[in-house]
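In: got a predicted model here, sequence first, then my questions.
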Amino acid sequence: MAKRKKQKQIFRYDCTMTGETYKTTREAPSPDDLVSVQAYYELNPEEDDRPADIKKELGVESSDS
């Protein structure tokens, strides 16, 4: 007997700050609280531990320089 392939359910969510749309395969427990990585780092600049070349590529102004 052949196994049937499971079909993945896709959930689409919008970032509340930037408006970007994301697709996931898991349902979010509180989709109204979701923010993108970019929005998170804008809210918490002291936790931005990305390398300098990545920040430069994204056009983020760093306060370390």
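Out: Yep, that arrived. Numbering: from 1, shown residues only.
In: switch to C-alpha atoms for all contacts and neighbour counts from now on
Out: Noted.
In: immediately after the helix or strand in which E42 is found, which helix or strand?
Out: Assigned by DSSP states H and E, E42 falls within helix 37-43. Sequence order places helix 52-58 as the next helix or strand after helix 37-43, per DSSP H and E.
In: who does that following helix touch, helix- and strand-wise?
Out: Packed against helix 52-58, as judged by 3 or more Cα pairs under 8 Å, 6 or more residues apart in numbering; DSSP states H and E, are no other helices or strands.
In: buried sites along that helix?
Out: For helix 52-58, a neighbour-count test (16 or more other Cα atoms under 10 Å) marks nothing as buried.
In: let's bring in a second one:
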Amino acid sequence: MYRTKSLNIATVLMTVGIKLKSVEGNTVKTFVFEGDDKINEILKKFANGELEVNIKEFLNNNRILKTLVYERQ
């Protein structure tokens, strides 16, 4: 499993097809994803500005994650 507190990283992972398993925590949320050997390469490309994703999917996934965060408070 891969865990992150970053909404942006969680959005990227969802957009490239990594499956979200759960959202944990009360005040500070942690997004938990299925483990995948591609995650390190995806994050490296994201950090270096080399990752290309569909912007509509990215924005839609970002809205979905925000909904999950704010409805669980």
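Out: Okay, I see it. Values in this document were obtained by computation on a predicted structure and should not be read as measured data.
In: TM between them?
Out: Here the TM-score for the pair of chains, by TM-score structural alignment, normalised by the length of structure 1, is 0.27; 33 aligned residues with a Cα RMSD of 3.5 Å.
In: list the buried residues of the helix holding E42 of structure 1.
Out: For helix 37-43 of structure 1, by 16+ other Cα under 10 Å, it's Y41.
In: packing partners of it?
Out: Using 3+ Cα pairs under 8 Å, 6+ apart: helix 37-43 of structure 1 touches no other helix or strand.
In: how long is stretch 43-52 of structure 1 end to end?
Out: Using Cα to Cα, to the nearest Å, the gap from the first to the last residue of stretch 43-52 of structure 1 comes to 18 Å.
In: surely K21 of structure 2 is within a helix?
Out: No. Counting by DSSP: H, G, I helix; E, B strand; the rest coil, K21 of structure 2 is not part of a helix but strand.
In: my read: it touches F33, true?
Out: Yes. Between K21 of structure 2 and F33 there is a contact at 5.1 Å, judged by Cα atoms under 8 Å.
In: what do those two both touch?
Out: Residues touching both K21 of structure 2 and F33 by Cα atoms under 8 Å, 6 or more residues apart in numbering: none at all.
In: the two: which is more packed in?
Out: Between K21 of structure 2 and F33, counted using other Cα atoms under 10 Å, the more crowded position is F33 (20 against 14).
In: how far away is the more buried one from E41 of structure 2?
Out: On the measure of Cα to Cα, F33 of structure 2 and E41 of structure 2 end up 15 Å apart.
In: right, I'll call it a day here.
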